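Participant: I'll drop the sequence and a predicted model, then ask my questions.
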Amino acid sequence: MIEVLWHGRGGQGAFTAARLLGAAASLAEGAHALAFPSFGPERRGAPMRAFTKLSDRPIGDRSAIVRADYVVYLDDTLLGEGWDRELKANGVVLVNSTRTFADDRIISLDADGISAAVLGRPIPNTAFLGALSVLCDRIGLDDVKQAIHQYMPKKLHEKNIAIVEAAREALAGAASSSRTPQGLAAGASDPVAFDSGCAAAPAARVEGALGAASRMDGVRIPALRDGALDPAEFAHTTCFEAGYLVAKNAGWRNMRPVIDAGACTGCLQCYLYCPDGAVYKAPSDSQPAARADVAASAAVRADVDNRATVPAQSAVAVDYDFCKGCGVCVTVCRFGAIAMVAERGESEGGAR
């Protein structure tokens, strides 16, 4: 089984890409695919995951992918410590970035740039369909085009196919045997041989592990209560850790608001409309601090490396510890005093 793990943010189209990949890979006779997302009630910009499983037999395992043949990051701010723990042996990481990474398992693709050139705004998902059609022999360009025609609105066909072709061109020559998981050769039809290259359990081990689980065309389907899937482990693989949404930056943001103190008039509309209270009244000689914990002392504030430095003339500032980068403050500012800038550090080298 070939497994693809997608990391994205709400609104980037990770699940759409997962579905299109599954559709493209299942067009051939005898091919099967399964695509599903993992997200909660978070708003646009929140981290989410999607999964695509490809096989030449019916897929009964609907649990989240823990280790994948391909891990795709639609936003490079999501690529952090421990990224290699999600990767199988000989696996490949694809990341939407212009950065250069020291680890040759990571392939950069400027999906934002490619999609922005075609669509006028960065929507990176379909660029990675083109990349995967180069790297994985089970997915062809014609299959991707057909999936786009079948599952996307007609008005989006031409431009998204152009994005796919541009991504393929950008990635030309990147695929090699050292970067392609084993068992992906075109025409592979034996289920055991096909699965063995992707670290899947042989049939005998699956039989022993699943016990009396239900069947579907000879393929056992694990269930939470039959011992094959421990509920605690299932929850761990499908949910983010507790506290994820209250940590600094909370993993939400790929753009941050920056206030031009000279243009700020002190109207406080950004302060009033911020849905998370991340915009606060800045202290000044004539205006007491609205938040005593923020203005307690310069030393305390210096310890919080993410928090904005407040010029004397500023009426407001942003607490980046809890700002989610939604851009509401930019929308309501009538004086152009706030701009969204990229969170990512393009000058950093290597995987973080």
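Facilitator: That came through, no problem. Numbers count the residues shown, from 1 in each chain.

Participant: When you work out contacts or count neighbours from here on, use the C-alpha atoms and nothing else.
Facilitator: Noted.

Participant: separation between residue 80 and residue 210?
Facilitator: When distance is defined by CA to CA, to the nearest Å, residue 80 is 34 Å away from residue 210.

Participant: and if you look at residue 321?
Facilitator: Applying CA to CA to residue 321 and residue 210 gives a distance of 45 Å.

Participant: Over to residue 236?
Facilitator: Residue 236 is 20 Å from residue 210, where distance means CA to CA.

Participant: now do residue 70
Facilitator: Remark: distance between residue 70 and residue 210 (CA to CA) = 26 Å.

Participant: same thing with residue 281?
Facilitator: Separation of residue 281 from residue 210 (CA to CA): 59 Å.

Participant: swap in residue 334?
Facilitator: According to CA to CA, residue 334 and residue 210 sit 61 Å apart.

Participant: quick one: which of these two has more around it?
Facilitator: Using other CA atoms under 10 Å as the criterion, residue 334 and residue 210 rank with residue 210 on top: 17 against 14.

Participant: mind listing the helices for the chain?
Facilitator: With helices called from DSSP state H, the chain shows them at 14-25, 111-119, 125-135, 141-151, 157-171, 191-196, 203-210, 231-238, 269-273, 292-295, 298-303, 328-332.

Participant: Report how many residues lie close to residue 59.
Facilitator: For residue 59, using other CA under 10 Å, the count is 18.

Participant: Does it touch residue 34 like I think?
Facilitator: Yes: applying CA atoms under 8 Å, one finds residue 59 in contact with residue 34, separated by 7.0 Å.

Participant: here's the one I want to compare it with:
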Amino acid sequence: MIEVLWHGRGGQGAFTAARLLGAAASLAEGTYALAFPSFGPERRGAPMRAFTKVDAAPIGDRSAVEQADYVVYLDETLLVPGWEKELKPGGVVLVNSTRDASSFRDGRIVPIDADGISSAVLGRPIPNTVFLGALCTLDNALTRENVEEAIRGYMPAKLHAKNIAIVAAAVEAATAAVKAAQASAPAGAATTGQAEPAGEPAARDAGSPRDAGAGAACALALAPDVARRLVQPGPRSDVHIPALSDEALDPAVFARTTCFRAGHLVAKNAGWRNLRPVINRDVCTMCLQCEFHCPDGTIYRTSDDAGQAVAVDLDFCKGCGVCAKVCRFGAIDMVSEQAAASALASLAAIDEKEACVR
């Protein structure tokens, strides 16, 4: 039996991809497939899982896949230490990432810029069908022709041409990515089981910045004025910002269970946000439409030496973008979390350097 475990966030199409994979595989004569999801009651953006099983006999086991031949991460932030426990011997991890394969230091991890491929074709990052094309290059049981037939059979007609184009682009990208992953893996890395924690390169030159390649790309993604706006004014003394009961919840833990003690303050955002709102005070008119429409009440009024302002409680903002949509003055930019983290790190380094000079 071939088993595929999909990790994604609500709205990324992980279950759709799992179903399409099963449909494509079952088109081959004498092949049976089963696909099903696993998710809790949370909103769009919350971590979830989906599963695909393919076999030459009818499949009666509907239990969750604990160890898979292929593990697919539609969101890189879900790839956390311990990922190798979900992988069968000889298995492969596919991850939606712009990082070089060498930064993972493990030949089993194959990064593919699925957001980039899908954005180029669809105009927005919907990475699910990219990995259908990638799986075609990894497993002989799945053909590109059958994947395209499944797309035509199970997706709306208006989506056929673009998703078939995505699959074609993904086949080419995955072929190159697999070669790069195998070439960059240290000797024995893929068989020892002593893999590096996900997201952490195994070795860095002394004094070199952490993940310099990805960091540089993120820093360039933000203009200097936008980067400076990431630093918000603090709340007024009369504004109560709720305190957390616990530290941030690991998204991988949240994806497996939703049984936690009562109170939404137990979890810090649970890793849901991919984009964060950044407010331009020079453009903001303090109309407060963003505060009024925020579904989670995370926008609050504050002030500093520069005067009145609004700020965002990033502990609980889920990055839905409603505030940016309702702002008629274009005072709110939605910035990727990766770019924001890189820019904030750069600003902190600059401030530290200036403090040392003084």
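Facilitator: It's in. In this text the structure is predicted, and so the values were computed from the model without any measurement.

Participant: returning to what we had before: wait, which of the helices of the first structure is closest to residue 316 of the first structure?
Facilitator: Nearest to residue 316 of the first structure, of all those, is helix 269-273, at 7.3 Å by CA to CA.

Participant: which bit of the second structure covers the closest one?
Facilitator: The alignment of helix 269-273 of the first structure onto the second structure (TM-score structural alignment) spans residues 289-293.

Participant: in the matching stretch, what counts as buried?
Facilitator: By neighbour count on 16 or more other CA atoms under 10 Å, the buried set for stretch 289-293 of the second structure is 290, 291.

Participant: What separation do you get for residue 310 of the second structure and residue 304 of the second structure?
Facilitator: 10 Å.

Participant: Who has more neighbours out of those two?
Facilitator: Per other CA under 10 Å, whichever of residue 310 of the second structure and residue 304 has more neighbours is residue 310, with 23 against 12.

Participant: who's in contact with that one?
Facilitator: Residues near residue 310 of the second structure by CA atoms under 8 Å, 6 or more residues apart in numbering: 279, 286, 288, 299, 300, 301, 302, 303.

Participant: Next: residue 260 of the second structure.
Facilitator: By CA under 8 Å, 6+ apart, residue 260 of the second structure lies in contact with nothing.

Participant: Wait, residue 60 of the first structure touches residue 221, no?
Facilitator: Yes: the pair residue 60 of the first structure / residue 221 is scored as a contact, 4.6 Å apart, by CA under 8 Å.

Participant: quick one: contacts for the residue positioned nearest the centre of the second structure?
Facilitator: Central residue of the second structure (CA atoms, centre = their mean): residue 75, 2.3 Å from the mean position. Taking CA under 8 Å, 6+ apart, we find residue 75 of the second structure in contact with 7, 8, 9, 95, 96, 97.

Participant: hmm, try it at 10 Å
Facilitator: When contacts are counted by CA atoms under 10 Å, 6 or more residues apart in numbering, residue 75 of the second structure is found next to 7, 8, 9, 12, 47, 95, 96, 97, 114, 115, 127, 274.

Participant: One more: residue 87 of the first structure?
Facilitator: Residues in contact with residue 87 of the first structure (CA under 10 Å, 6+ apart) are 3, 4, 5, 66, 67, 68, 69, 70, 71, 93, 105.

Participant: Residue 104 of the first structure now?
Facilitator: Contact analysis of residue 104 of the first structure by CA under 10 Å, 6+ apart lists 92, 93, 178, 179.

Participant: which one in the second structure is aligned with it?
Facilitator: Checking TM-score structural alignment: residue 104 of the first structure goes with residue 107.

Participant: swap in residue 255 of the first structure?
Facilitator: Match for residue 255 of the first structure (TM-score structural alignment): residue 275.

Participant: Quick check: that match touching residue 332?
Facilitator: No: Residue 275 of the second structure is not in contact with residue 332 according to CA atoms under 10 Å; the separation is 11.8 Å.
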